[in-house]
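Participant: sequence unknown, structure follows:
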């Protein structure tokens, strides 16, 4: 199992074989995840002594997170799965951070200084201006596993059941607006 996530300013990846972590890395990367991801994954596979042909499945982080990062992970996972003829299994970041942790709400940063809070694995996340006093995530209890390791473990648990293709987990409706200025006139 090769799992990865680019839902924030990072590359996160892990190789899991027989339930054991064979390779794992986290690399801060505010920009350029799309260009760097495949090389990063190839380095992880090499560190584990494996190649693309050795994989049985992929685990892909589906967010929430930044729009472009989530799209990079899900599209890369879907393309690799198609090319390799293996399943790609999406895992949301709330579930990954909660894996094997204490029974606390999971908190993720949201735009404009707010946070997303998910109280239980099945609850719908809500946006708030402040996190609860005790939580898993930024400023709280650290998760039990690095992000990609948790994604790999959850994806491995789901491998034997049919899974939809990884799709972005967006929590907020788009708020982009078309430009208010008129475009320049085209010359003939």
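Facilitator: Nice, thanks for sending it over. Given the structure is predicted, the values throughout are model-derived calculations rather than measurements. Numbers count the residues shown, from 1 in each chain.
Participant: CA atoms for contacts and neighbours, from now on please.
Facilitator: OK.
Participant: was I right to think residue 107 contacts residue 130?
Facilitator: No. Judged on CA atoms under 8 Å, residue 107 makes no contact with residue 130 at a distance of 9.5 Å.
Participant: which one of those two has more residues nearby?
Facilitator: residue 107 (29 against 13; other CA atoms under 10 Å).
Participant: skip the chain neighbours and tell me the closest residue to that one.
Facilitator: The shortest distance from residue 107 to any non-neighbouring residue, by CA to CA, 6 or more residues apart in numbering, is to residue 117 (4.6 Å).
Participant: rewinding a little: overlap in contacts, residue 107 and residue 130.
Facilitator: With contacts taken as CA atoms under 8 Å, 6 or more residues apart in numbering, residue 107 and residue 130 have residue 115 as neighbours in common.
Participant: tell me what the strand or helix carrying the residue nearest to residue 107 is packed against?
Facilitator: Using DSSP states H and E, residue 117 sits within strand 115-118. The elements that strand 115-118 packs onto, with contact taken as 3 or more CA pairs under 8 Å, 6 or more residues apart in numbering; DSSP states H and E, are strand 106-109, strand 126-128.
Participant: comparison target, given below:
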């Protein structure tokens, strides 16, 4: 009998480090640390602490799940870079999960998801009753398209499952789909002014 996969999942697309460890359907450990900067220094430390809390050694991890955005550009690159590096070192798949998929996890279609994009804008995506999703796009918060069902996220209902936990469960389900290496999902181009602290390079 094959044991349930152990998934280490994390997300730094918003102003926090969110990490979760699951085995099969069981949540072993999770943490969310609010922070506006410093994710690059804290992310792997939190991962190590949660694995220890769960009684899991790093080589026992079967899948890496990572939030790919949309959200903070530097934060997304930090997570994606870390996921690629860990997956390469462990020889396991890294599965990228968008913030829309994480928000929609556990929801019954139809519904729509909105993510704060600042400057009175949101990233928006709607999902029809048949489960098909429209292309995600950036809208002024007052100009979002009409949609069926509840709005999840910015200006709406809370997600059914915390972000990192949702990413972990989705990654577990998609681990055998031979996913491409996770890549940032930005929707809009980065601001013209570069960040003072350059994010780590993404492995190619």
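Facilitator: Done, it's in. Remember, it's a predicted structure, so these values are computed and weren't measured experimentally.
Participant: TM value for the aligned chains?
Facilitator: Remark: TM-score between the superposed chains equals 0.89 [TM-score structural alignment, normalised by the length of structure 1]; 178 aligned residues with a CA RMSD of 1.7 Å.
Participant: thinking again about what came up before, ok, the residue nearest to residue 107 of structure 1 - how many residues close by?
Facilitator: 25.
Participant: equivalent analysis for residue 108 of structure 2, please.
Facilitator: 14.
Participant: and it, that one's in a helix?
Facilitator: No. Per DSSP: H, G, I helix; E, B strand; the rest coil, residue 108 of structure 2 lies outside any helix segment and is coil.
Participant: separation between it and residue 152 of structure 2?
Facilitator: 11 Å (CA to CA, to the nearest Å).
Participant: check residue 104 of structure 2 too.
Facilitator: From residue 104 of structure 2 to residue 152 of structure 2 the distance is 7 Å (CA to CA).
Participant: overlap of the contact sets of these two?
Facilitator: 111, 113, 159.
Participant: who are the contact partners of the counterpart of the second one in structure 1?
Facilitator: Pointing back at residue 113 of structure 2 there. Correspondence of residue 113 of structure 2 to structure 1, assessed by TM-score structural alignment: residue 106. Residues near residue 106 of structure 1 by CA under 8 Å, 6+ apart: 94, 97, 98, 117, 118, 119, 120, 135, 136, 137.
Participant: with adjacent residues omitted, what lies nearest to residue 106 of structure 1?
Facilitator: Residue 106 of structure 1's closest residue in space is residue 136 (CA to CA, 6+ apart), at 4.7 Å.
Participant: alignment lookup: that neighbour to structure 2.
Facilitator: So residue 136 of structure 1 corresponds to residue 152, using TM-score structural alignment.
Participant: contacts only, for its match.
Facilitator: Residue 152 of structure 2 neighbours (CA under 8 Å, 6+ apart): 103, 104, 111, 112, 113, 114, 158, 159.
Participant: give me that answer again for 10 Å
Facilitator: 100, 103-104, 107, 111-115, 124, 126, 158-160 (CA atoms under 10 Å, 6 or more residues apart in numbering).
Participant: check residue 185 of structure 2 too.
Facilitator: 67, 68, 69, 70, 71, 73, 76, 77, 96, 97, 98, 99.
Participant: which of these has the most neighbours?
Facilitator: Neighbour count (other CA under 10 Å) singles out residue 67 as the most crowded of those, with 37 neighbours.
Participant: surely that one and residue 73 touch.
Facilitator: No. The pair residue 67 of structure 2 / residue 73 is not scored as a contact, 11.9 Å apart, by CA atoms under 10 Å.
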